[in-house]
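A.B. asks: Sharing a model prediction with you, sequence too.
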Amino acid sequence: MNTDKPLSQRKLQALQTREKLLTAGQETFLSNGFQKTTISQIIKKAQTGYGTAYVYFRNKDELFIYLMEELMNKFYTIAELPFEPITHEEARSLIRNQVQQFLQLSIKEKAMMTVIQEAKGISPSVQEKWSNIRERFISRITIDVQYAQAANLAKKSLNPHLVARGWFYANEMFMWELVHNENHYSIDDVIKNMTQMYVEGLYH
């Protein structure tokens, strides 16, 4: 039996107000960039009162960090794809798929990713959050490396934490290059070479 109680009118209004602020925030950040966006612009676009808005977000940085986390959760869904290969070729296929999805999502979300890149260089709190997000990805990759080592697919002489860190940094570099159209190679070539480099370096 479903025992969930319906939300009260007050709570429903609160959720709607918060959602309006987030929607207005995203639209304003995408339109103006991070630096030129102000919390006043967001509040005006959301058509909410100042006092009400500050109940949910203290400043534009806090609102932006929430939007950034929402987007990064899409990337993290890729990082959390099941990874239990039995063979070398199965591992290669799974890794290639992850790289492909990660980089393709970067291109799809390049407008917001561009704002994130800008914000990281301006806001200490955004930079700190990005560092935390980066460590979350590295921790997940470490688990996959440790699985491969335990399954006797990957070289046990390599430090899984260092491998994971290097692998994420490589993906991050290509991600930003693709976002800013700075990569002069096709995405297929990047995926192919990244996968081969990783698999041949780590796996037996």
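C.D. replies: Looks like it arrived, so ask away. Numbering: from 1, shown residues only.

A.B. asks: Going by C-alpha atoms from here, please, whenever you check contacts or count neighbours.
C.D. replies: Fine.

A.B. asks: all strands in the chain, in order from the N-terminus.
C.D. replies: Assigned by DSSP state E, the chain shows no strands.

A.B. asks: helices or strands next to the longest helix along it in the packing?
C.D. replies: Longest helix in the chain by number of residues (criterion: DSSP state H): helix 124-150. Applying 3 or more CA pairs under 8 Å, 6 or more residues apart in numbering; DSSP states H and E, we find helix 124-150 packed against helix 60-79, helix 110-120, helix 160-179.

A.B. asks: One more to weigh against that first structure:
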Amino acid sequence: MEREQTDKRKMRGESSKSKIIEAGKTLFLENGYKDTTISMISKQAKTGYGTAYTHFPGGKEEIFFIIIDEILKEFYQIASVAYHVNSKEDSLILTRGNIEMFLKLAIKHQQALKVFHEAIGVSHIINEKWEEFIEKFIKRISINIQQAMDKGLTHHGDFDPEVVAGVLFYTGEKYMWKIALNKTDKDYRTISESLAQMYVNGLYK
């Protein structure tokens, strides 16, 4: 009996957390990060103000990052795919494809990324989370670069893989934000082709 009651409390708690997260998704997109409050989220989720803090002690920053982390995982999945190349041509095909997928995600999640961009500017916690993601992403790309160097495919054997990876990531990030913020009318395929050619021709023999 006691276990049954515990299970029911746990289920209610999980249900409450899900409602709060779903309410947050709706309100952040409607109002932006700065103008969304815990009170608004609690009301939308039909839960008590204190309940929201019980589940998410970090307040709206914690709720928002849980939401945006789902999107960041989609972006990271691009970098985490096994990368085996034996030629410059192989690398161009894979790099172009990866950049296209990266920018297509920016189109898919455009509204959420607009809010994320705002949150990065006003919350040092969210900004730190984004910096952690960037570091993780660059380290993963640098593994691929090191593999190419080990195979003797690059112009030089003494490139710093993380520096080269950073050049690719930060250039791609720039266009990701341009797409999210409606600051470019360039087609994502045109951007992908240009970035891939620049990166591969600069790195590979």
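C.D. replies: Structure received. The structure presented is a predicted model; accordingly, all values stated were derived computationally and were not measured.

A.B. asks: Drop the TM-score for these two in here.
C.D. replies: Once superposed, chain against chain, the TM-score is 0.93 (TM-score structural alignment, normalised by the length of the first structure); 198 aligned residues with a CA RMSD of 1.3 Å.

A.B. asks: ok, now which ones touch the most centrally placed residue in the second structure?
C.D. replies: Geometric centre of the second structure, nearest residue: L72, 2.5 Å, by CA atoms, centre = their mean. For L72 of the second structure, the contact set (CA atoms under 8 Å, 6 or more residues apart in numbering) comprises F133.

A.B. asks: From K129 of the second structure, how far out is it?
C.D. replies: For L72 of the second structure, the distance to K129 of the second structure equals 10 Å [CA to CA, to the nearest Å].

A.B. asks: what do you get for H109 of the second structure?
C.D. replies: 18 Å.

A.B. asks: hang on, the earlier thing: how about the longest helix of the first structure: buried residues?
C.D. replies: By neighbour count on 16 or more other CA atoms under 10 Å, the buried set for helix 124-150 of the first structure is 126-127, 129-130, 133-134, 137-138, 141-142, 144-149.

A.B. asks: That helix vs the second structure, mean deviation?
C.D. replies: Helix 124-150 of the first structure differs from its equivalent in the second structure by a mean of 0.9 Å after superposition (mean CA distance after the TM-score superposition for the first structure).

A.B. asks: report the angle between the axes of that helix and helix 110-120?
C.D. replies: On the basis of axes from the mean of the first three to the mean of the last three CA atoms, to 10 degrees, helix 124-150 of the first structure is oriented at 110 degrees to helix 110-120.

A.B. asks: quick one: helix 124-150 of the first structure to helix 160-179, angle?
C.D. replies: Using the same axes, to 10 degrees, helix 124-150 of the first structure lies at 130 degrees relative to helix 160-179.

A.B. asks: Please tell me which residues of the second structure helix 124-150 of the first structure aligns onto.
C.D. replies: The alignment of helix 124-150 of the first structure onto the second structure (TM-score structural alignment) covers residues 124-150.

A.B. asks: for the helices and strands packed on helix 124-150 of the first structure, which one sits closest to Q35 of the first structure?
C.D. replies: helix 110-120 (7.3 Å; CA to CA).

A.B. asks: M101 of the second structure versus the residue lying closest to T171 of the second structure once chain neighbours are set aside, what's the distance?
C.D. replies: Of all residues beyond its chain neighbours, the one nearest T171 of the second structure is L195 (7.8 Å), with distances taken as CA to CA, 6 or more residues apart in numbering. Separation of L195 of the second structure from M101 of the second structure (CA to CA) stands at 13 Å.
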